[in-house]
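# Attaching a predicted model along with its sequence, questions to come.
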Amino acid sequence: MTHTRRLAAIVAAILVVAVMGGYAVGTAAALGDASLPGSVRADDIDDLGDEIDGYQDQIDQTQAERDAAQRRADELSHALENTDARIVEADAKLRDLNEQLPALQEALEIANQKVEAAVVQQGIVADKLAAAEAQDQAISDQIAADEERTADLEALVAAIARETYKGDDATASLDIVFGATDARSFVDEYTAQQSASRVQSNTLAELDEIAAVNRNRGTRQEAVREYIAELKIEADALVVELEGLRDIAQEKKDDVQALLDRQEELRQYLESQRATFLAQQEENERLQQQLRNRVLDLVQKKADSEEALKAAREAAAQQGGKLNDGYLSFPTKVPYKTSSFGMRVHPIYGYARLHAGTDLRAYCGTPIYASASGTVQWATWQAGYGNQVLIDHGYVGGKSLITNYNHLSRFAVSSGQTVARGDLVGYSGNTGSSTACHLHFEVYVNGNVVDPESLLPSFP
């Protein structure tokens, strides 16, 4: 708008000249002297009017194109900002999931180890239980065999007792003596009776021994069965514990799988946005450059006029100086660089682009100052840059110098305003494609972006 007003001023000056020229022509004709100085012909005035109309058409067309480009840039900037926010959010979530994954995998591994340990312990208890039950069965078998042996021995004792005690002892003894037909018969009968007595005695002793052994076996079997009962309780508890551990392990596995699924979902989303995002970035940068170029074209058209060029040269001659380190002042009171001019790699998609300025730490609302004296070309919203102040510092050492101040929260100057070095131009913010409050400071020499540090003092 400033350039339009300046062109309008030039046109107005031409009109004044034309009107004054027409007045001079009229006066000269009235006096009958057509050769008076400053007189012009009617044809010259018509030609000048046509030229003025042509300038106005160019101005109107340029203004319309600028407005349309600004609208498209604003729309694209808003769309890009929303897309970028979603992409950044998705990438942040993906990074967070990447950090969570090792812990979840470790928890799953621990849960699986506990399951495996419980399975091993369950196997050990099962083996102990099988051995104890086998021991119990063996004891039962031994007791059953002894009971059968005891029955046989008791039957033998009963038989001996019946034979031995058919009569009383005295009668039995007399029968042996008087019933014997000879000495040999006596000895055999007596020997048989003594053998039966010994068998009976031995059988009774064996019965006593079996009874004692079985009593010990019964005690041992009772202890074995108590042990079996304990093992069964432990085995039942292990079944419950193992089921719980398996449930926990499954939950951990589900957690890991859900995280992996979410990771894949985010990766697919980020990949699906790659082409669109890069295309939007390129279009946004193109519109920004186009807008700058058109504005600079307007400035150049003004500079092409003889009077404007003469004034610029005179101003440059008076101003003098050279563009070198320290010519510009820091735009913040406490300069602290957070990012330098140069190529920057996108942290998500990895593409390289030019970071066309120097970023300075400037917390939200920090005052921002003019780096040199000049004229505010505009203080307005620019696509990607947010609220921007652009200052034309004229010519220094015969070179055009322009600075701009970006992502401002609000302005302290307006278009067309003259500012001195160190004057307040606005306050830092987070507008445009910025992700945090800071100042993005750019410098143009002869319309080309340069490293601001080449004209700033050394950072403290």
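Good, I have the coordinates.

# For the rest of this, base every contact and every neighbour count on C-alpha atoms.
Fine.

# And the strands in the stretch 201-350 of the chain?
337-339, 342-345 (DSSP state E, counting those that start in this stretch).

# Columns distance to Asp254 and mean neighbour count on top of those strands, output as a markdown table?
Putting the strands of the stretch 201-350 of the chain into a markdown table (distance: least, Cα to Cα, whole Å; neighbours: other Cα atoms under 10 Å) gives the following:
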| stretch | distance to Asp254 | mean neighbour count |
| --- | --- | --- |
| strand 337-339 | 43 | 14 |
| strand 342-345 | 36 | 13 |
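
# closest to Gly179 out of those?
When the strands of the stretch 201-350 of the chain are compared for distance to Gly179 using Cα to Cα, the nearest one is strand 342-345, at 132.6 Å.

# and the closest one, what other elements does it pack with?
The elements that strand 342-345 packs onto, with contact taken as 3 or more Cα pairs under 8 Å, 6 or more residues apart in numbering; DSSP states H and E, are strand 352-355.

# and the next element down the chain from the strand it packs on?
With elements assigned by DSSP states H and E, the helix or strand that comes after strand 352-355 is strand 358-360.

# Now do the helix or strand just after that following strand: distance to the chain's middle.
Scanning forward in sequence from strand 358-360 by DSSP H and E, the next helix or strand is strand 367-369. Here strand 367-369 shows a centroid-to-chain-centroid distance of 35 Å under the convention Cα atoms, centre = their mean, to the nearest Å.

# Same question for strand 367-369: list its buried residues.
Neighbour-count burial for strand 367-369, counted by 16 or more other Cα atoms under 10 Å, picks out Pro367, Ile368, Tyr369.

# adding another structure so you can compare the two:
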Amino acid sequence: MTTTTPTGVLRPGRRLWAVLAALFAVALCLAALPGASPAHADDLDDQRRAAEKKQRENDKELEQLEHDLEEISEDLADAVIALKKIEQKLPDAQAALADAQAAYAKAKREVKALEDRLEAQERTETGLVERIEEDEARSVEVRANVGALARQAMKGDLSTSSLAIMLDAADPQEYVQQSGLVTTALRSQTQLLDQLAQTDAANRNAKVRLEAVRERIAELRADAVVKQKEANEHRKKAQARGVEVRTLIDDQKAKTAFIQSRKDEMEAKEEQLKRDRESLESDLKEIIKKQKARDKKKKDKKAGPVGSGIFQNPSSYNPMYITSMYGWRQHPVLGYPRLHAGIDLRAYCGVKILAGRKGEVVWAKYRSGYGNQVLVDHGEINGNYVMSSYNHLQGFNVSAGQKVSGGDVVGYSGSTGTSTACHLHFEVYINGATVDPYPYL
């Protein structure tokens, strides 16, 4: 019979079609992606696949946890599931906080670097302004000196010829002195003109540089405003991430404290479930003992293999969907191993639950943690006594002693007993002991 496991993987017959459909869906998604460079696209694909894989793992973990908690009170189960969700979210939230803090620290460093460069440019600007003012003052002074020399020349003080100086001189020594003074004055005039030209050229260069520096200052100030805005945004994100992490940690502590406060209750329920299991096994052994006494006149037959596929789907869904398998698992809170003695099948509240094989109803009654239970005796199969039970039912459709055939309605799905949601808990017993029902379906 085709069945579906908790992860949704179909058994042979449908698995190939499911794989092909999944590959086709992935191909369509990839074809619809916008164009990007191969390396960038590969990185994005890897990130997407990693995120999707993690989400699937988290969902599967939560689904399994929900089934493991079916024997715990609803408020406690909700707390355990909430705690698990917190534990799943917390690493990502902490990583996001670290990223936000790193981005904020980087933005602050960039703002500081811009401020340092801006300060350096402003110092350069101040220096250039002071230099230009000094050069302009010097230029004014030089121009005044040049003007004075020019006025003297116009009056003739500097234009006297060498012959006039010689004729006016009282003696040769005076001639030399007068001639030297005129030469020095002319040289000074030339030097002042050269100095004026150099000062004006340096001043023009300084003004050009000053303009460039002021443009750079304006750019740095604009960049600093933008970068400061970015830093503020990163700071807000870091603060928000910090609040999220602190809230998760506070919730984690509160849920953990609540769960620990109910530990005694959970241990008591586990003990009750253990007693329920022992009571059921005792009843089954008593039934088998009576069956053997009834069949004592028959020739003893050595037990052989029961065979696979002796039960049909007991749920109303085709294919049936198994939400929790048979086997040992760790208690989600108490931490010690316990046996899940059957399989859980998807069965929403009120749907029909079917007999998996012909037999006789041993009882249809409430049995503590099992809730409303129907036990069906299927008689002897190759020397083995085989029975099955249908648990947590909402209501019965059969009664003790009634004969049923495979597919007959024995009851309706519910959530009675230690169950937190409607489903069918199906158990199979061979010679009074529970076995994994899956191979027999």
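It's in. Computed from a predicted structure; not experimentally measured.

# TM-score of the superposed pair?
The TM-score (TM-score structural alignment, normalised by the length of the second structure) is 0.67; 364 aligned residues with a Cα RMSD of 4.2 Å.

# out of the strands of the stretch 201-350 of the first structure, nearest to Arg313 of the first structure?
Evaluated over those, closeness to Arg313 of the first structure peaks at strand 342-345, with 32.2 Å, by Cα to Cα.

# ok, residues contacting that closest one?
Residues from elsewhere that reach strand 342-345 of the first structure (Cα atoms under 8 Å, 6 or more residues apart in numbering): Tyr351, Ala352, Arg353, Leu354, His355, Ala356, Gly357, Asp451.

# how much does that strand stray from the second structure?
Average distance, strand 342-345 of the first structure versus aligned residues of the second structure after superposition (mean Cα distance after the TM-score superposition for the first structure): 4.4 Å.

# Centroid-nearest residue for the first structure?
Nearest to the mean C-alpha position of the first structure, by Cα atoms, centre = their mean, lies Arg95 at 2.4 Å.

# That residue and Lys337 of the first structure, how far apart?
Here Arg95 of the first structure is placed at a distance of 27 Å from Lys337 of the first structure (Cα to Cα, to the nearest Å).

# what kind of secondary structure is Phe459 of the first structure in?
The three-state assignment at Phe459 of the first structure reads coil, by DSSP: H, G, I helix; E, B strand; the rest coil.

# ok so, going back, between the buried residues of strand 367-369 of the first structure, which sits nearest Glu51 of the first structure?
Tyr369 (40.9 Å).

# circling back: between the strands of the stretch 201-350 of the first structure, which one is closest to Glu109 of the first structure.
Using Cα to Cα, the strands of the stretch 201-350 of the first structure put strand 342-345 closest to Glu109 of the first structure, at 37.7 Å.

# in the second structure, which helix has the most residues?
Using DSSP state H, we find that the single longest helix of the second structure is helix 172-261.

# Distance from the chain centre to it, please.
Distance, centroid of helix 172-261 of the second structure to centroid of chain: 42 Å (Cα atoms, centre = their mean).

# Who are the packing partners of it?
helix 74-155, helix 162-168.

# Can you give me the buried ones in the last one?
Along helix 162-168 of the second structure, these residues count as buried under the neighbour rule (16+ other Cα under 10 Å): Ile165, Met166.

# again with stretch 83-92 of the second structure
Neighbour counts over stretch 83-92 of the second structure (16+ other Cα under 10 Å) mark Leu83, Lys84, Lys85, Ile86, Gln88, Leu90 as buried.

# what's the mean deviation for it versus the first structure?
Relative to the first structure, stretch 83-92 of the second structure is 2.5 Å off (mean Cα distance after the TM-score superposition for the first structure).

# That stretch aligns to what range in the first structure?
Under TM-score structural alignment, the match for stretch 83-92 of the second structure in the first structure covers residues 94-103.

# what does stretch 200-214 of the second structure give?
The alignment of stretch 200-214 of the second structure onto the first structure (TM-score structural alignment) spans residues 211-225.

# mean shift of the matching stretch relative to the second structure?
Averaged out, stretch 211-225 of the first structure is 1.3 Å away (mean Cα distance after the TM-score superposition for the first structure).

# What residues of that stretch count as buried?
For stretch 211-225 of the first structure, the neighbour count (16+ other Cα under 10 Å) marks Ala211, Asn214, Arg217, Gly218, Gln221, Val224, Arg225 as buried.

# Show me what Gln189 of the second structure aligns to in the first structure.
That one, Gln189 of the second structure, aligns with Gln200 by TM-score structural alignment.

# just Glu270 of the second structure next, same as before
Per TM-score structural alignment, Glu270 of the second structure is aligned with Gln281.

# before we move on, back to that, neighbour-wise, give me the winner out of the contacts of strand 342-345 of the first structure.
Per-residue neighbour counts (other Cα atoms under 10 Å) across the contacts of strand 342-345 of the first structure peak at Gly357, which has 23 neighbours.
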